[in-house]
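*Asks:* A structural model of the following input is requested.
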Amino acid sequence: MTEALNELNSDSLHNEIAIYKRMGSHEGILPVFQLSGQSIEMAYAKEGSLTQYIKNHREPTDALKARWIGSVAFTICYVHRCRITVDDIALRNFLIDDQLAIKLIDFGLSTLQHLDGMMEILATKADIFRVGFIIYSIATWKIYDYNKFEDGKEGSSSREGGPVQGSSEHETHWSRAESLPSVDHCICGNIIDKCWIGGYNNMDQVCDDVQRELGTLLY
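*Replies:* Below is the predicted model of the structure:
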């Protein structure tokens, strides 16, 4: 058992190293100082994870929320343009540095897609579904866990026009479960909702809407 676990961890590390090499540096990804066969040496993020930050700090201004929402969207878009699907998009994997910039980490579960091929649509939409929860948590300043809504573990009811449960394990990710929170009167509410109901085919479309809605708040 231990040998199998070590082999799994080694494979995950090698995969993550390959992903960091393909991505290179990006302002929305925590800087990497050194990549080796044994470890990944990264920068230190003083303020910890987004989960911790929401728990420990009062709600910030809409301007800071907008910058973080924009950074999340543009960073995942960049990763997808590198032909990588992230999979583990969660609050714990966004860190806050000493300049209050938000940085993505942890690509151990991510997948390298073929550089000369199309992105796998179900994996892409699953990433977008999860991005909706990150934006929602920033917008409402509440920690919200999407895991219980995956793979049909919650109701599969959808709003009018939304996808419903199907044969693929990913299809229920963007079903609009009745128990999902309301996005009424929420900054980027329409964007969050479209992420949840499968209204976007790619992250470029998400970024276009973020730029339109948030405008000068992004800068």
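*Asks:* Going by C-alpha atoms from here, please, whenever you check contacts or count neighbours.
*Replies:* Fine.
*Asks:* now residue 40: how far from residue 170?
*Replies:* 30 Å (Cα to Cα, to the nearest Å).
*Asks:* The two: which is more packed in?
*Replies:* For residue 40 versus residue 170, the count of surrounding residues by other Cα atoms under 10 Å is larger for residue 170: 19 against 15.
*Asks:* Surely residue 127 and residue 80 touch.
*Replies:* No - at 9.4 Å, residue 127 does not count as touching residue 80 under the criterion of Cα atoms under 8 Å.
*Asks:* now the strands for this structure?
*Replies:* With strands called from DSSP state E, the chain shows them at 32-35, 40-42, 84-85, 94-96, 102-104, 111-112.
*Asks:* So for residue 72, which of these sits nearest?
*Replies:* Taking Cα to Cα, strand 102-104 is the member of these nearest to residue 72, at 7.6 Å.
*Asks:* So which residues make contact with the closest one?
*Replies:* The contact list for strand 102-104 (Cα atoms under 8 Å, 6 or more residues apart in numbering) reads 27-30, 68, 71-72, 75, 93-97.
*Asks:* Filter those down to just the buried residues.
*Replies:* Burial by neighbour count, judged by 16 or more other Cα atoms under 10 Å, picks out 28, 29, 30, 68, 71, 72, 75, 93, 94, 95, 96, 97 from the contacts of strand 102-104.
*Asks:* Name the nearest of those residues relative to residue 108.
*Replies:* Once Cα to Cα is applied, the member of the buried ones among the contacts of strand 102-104 that ends up nearest residue 108 is residue 93, at 11.1 Å.
*Asks:* hang on, that closest one packs against residue 48?
*Replies:* No - look at residue 93 against residue 48 with Cα under 8 Å: they stay out of range, at 9.7 Å.
*Asks:* from the buried ones among the contacts of strand 102-104, which single one is nearest residue 6?
*Replies:* Nearest to residue 6 among the buried ones among the contacts of strand 102-104, with distances taken as Cα to Cα, is residue 93, at 22.5 Å.
*Asks:* And this one, please, so the two structures can be compared:
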Amino acid sequence: MPSHNVELSSSFPPDQVLGIGRTGLVVRQGQFAVKLPLRWSISSDEQVEANIESLQHERSIYQRLDSCDGVVPFLGYSDTAIKLRLMENGDLRSYLSQNKPSKALQLSWFRSMAHSLSQVHDRRVIVADIATRNFLLDAELNVKICDFTESMLMPLDTNMETADCAGYSIYTDIGQLGAVMYEVVVGEKTAFDIFKDLPLEASIGKWPQREDLPSTEGIWLGPIIERCWTKGAFASVHDLRKELDSVIVESDSVKHLGPSRNLTLLLHSIDFSQWLGVSRSAAMLVMIFGAIAGYVWSRRRG
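*Replies:* The predicted structure follows:
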């Protein structure tokens, strides 16, 4: 949106505006990103005051999460501004619109997201608005979470496994993270929306119906995403982290594998037992010895 539609203490050119949200404006100032309360030309004093209060609420979340791994570094604040470290590669949703990351990079992001979210929950915060637009990428494509405008700051003695705030919980955070994973893997945006089809005046959300979410059948990490969308399937994000840590990404190209692995893949891909009239295991032994003999012969000739 053109910067002249926003009335602030300073005027920001379009290339300096990093993002405009419902209550805030993020602008670039050197190597920093500064979030300010949004003030439209038609905004009432009450709306502006509400946006300032929203910013101050988010500031309190950042203070609770200070030095938390995987959260955009919080560098300072005033009553009407939050200063954050600039993330050079912008938000994840914009990056995905121009790039198709490898499975290895996707998995590294998912592990980092789960690690960050587990720490956020450990500090008694329910995020409530986990989306690709709220993950930012630094110069090395490391992913970090930001934007806690909608988040809930819980008392430090809260039992997070039973905590519920208007329908939001650690389980809805996991559900939303599953939607992020789906969007990265499939390339299509989806929403884990606990207020879908509820009246506008509804103040408490409910767990989405399964039919309101896309199928995960046949997609990479589909079973894990499906468990994210099944309430209680993961008791916490720590369990999701362990599940993601157990995933192994193998190269799509055989040439990136070791020679012994290449040979094993070749032997398993061809049924030599039918050719030699022996058992499959015997056929594999014949081929292994043949390969070794051929290698020794070629070395002697060389």
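*Asks:* before we move on, back to that, can you say which of the strands of structure 1 is nearest to residue 6 of structure 1?
*Replies:* The closest of these to residue 6 of structure 1 is strand 40-42. By Cα to Cα, the value is 16.3 Å.
*Asks:* which bit of structure 2 covers the longest helix anywhere in structure 1?
*Replies:* Counting residues, the longest helix found in structure 1 (DSSP state H) is helix 2-23. The aligned range for helix 2-23 of structure 1 in structure 2 is 44-65, by TM-score structural alignment.
*Asks:* buried set for that stretch?
*Replies:* Buried, per 16+ other Cα under 10 Å, within stretch 44-65 of structure 2: 47-48, 51-59, 61-62, 65.
*Asks:* got it, and stretch 139-149 of structure 1?
*Replies:* So stretch 139-149 of structure 1, judged by 16+ other Cα under 10 Å, has buried residues 139, 140, 141, 143, 144, 146, 149.
*Asks:* next one: the match of helix 2-23 of structure 1 to chain centre, how far?
*Replies:* 25 Å (Cα atoms, centre = their mean, to the nearest Å).
*Asks:* who's in contact with it?
*Replies:* Residues contacting stretch 44-65 of structure 2 (Cα under 8 Å, 6+ apart): 23-24, 36-39, 71, 74, 77, 79-82, 120, 123, 125, 147-149, 151, 153.
*Asks:* which among those end up buried?
*Replies:* 23-24, 36-39, 71, 74, 77, 81-82, 120, 123, 125, 147-149, 151, 153.
*Asks:* Looking at those residues, which are in helices?
*Replies:* Assignment to helices by DSSP H places the following of those there: residue 120.
*Asks:* Provide a list of residues in contact with the residue nearest the centre of structure 1.
*Replies:* Nearest to the mean C-alpha position of structure 1, by Cα atoms, centre = their mean, lies residue 89 at 3.6 Å. When contacts are counted by Cα under 8 Å, 6+ apart, residue 89 of structure 1 touches 127, 130, 131, 134.
*Asks:* Chain neighbours aside, what residue packs nearest to residue 217 of structure 1?
*Replies:* Distances taken as Cα to Cα, 6 or more residues apart in numbering place residue 63 nearest to residue 217 of structure 1, at 5.2 Å, with adjacent residues excluded.
*Asks:* what residue of structure 2 takes the place of the one you found?
*Replies:* Looks like residue 63 of structure 1 aligns to residue 104 there (TM-score structural alignment).
*Asks:* Pull up the gap between that match and residue 245 of structure 2, please.
*Replies:* As judged by Cα to Cα, residue 104 of structure 2 and residue 245 of structure 2 stand 12 Å apart.
*Asks:* again, but for residue 47 of structure 2
*Replies:* Using Cα to Cα, residue 47 of structure 2 is found at 45 Å from residue 245 of structure 2.
*Asks:* for residue 176 of structure 2, same thing?
*Replies:* Remark: distance between residue 176 of structure 2 and residue 245 of structure 2 (Cα to Cα) = 19 Å.
*Asks:* and the two? which has more neighbours close in?
*Replies:* residue 176 (26 against 13).
*Asks:* surely the more buried one meets residue 189?
*Replies:* No - between residue 176 of structure 2 and residue 189 there is no contact under Cα under 8 Å: 11.6 Å.
*Asks:* now the contacts of strand 102-104 of structure 1 in TSV, with distance to residue 119 of structure 1?
*Replies:* Shown next, in TSV, are the contacts of strand 102-104 of structure 1 (distance: Cα to Cα, whole Å):
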residue	distance to residue 119 of structure 1
27	23
28	21
29	21
30	24
68	25
71	21
72	19
75	16
93	22
94	23
95	26
96	29
97	31
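*Asks:* Just name the closest of these to residue 176 of structure 1, please.
*Replies:* Here the nearest of these to residue 176 of structure 1, counting by Cα to Cα, is residue 72; it sits at 21.8 Å.
*Asks:* Please look at the closest one and residue 28 and confirm they touch.
*Replies:* Yes - here residue 72 of structure 1 reaches residue 28: they are 7.3 Å apart, a contact under Cα under 8 Å.
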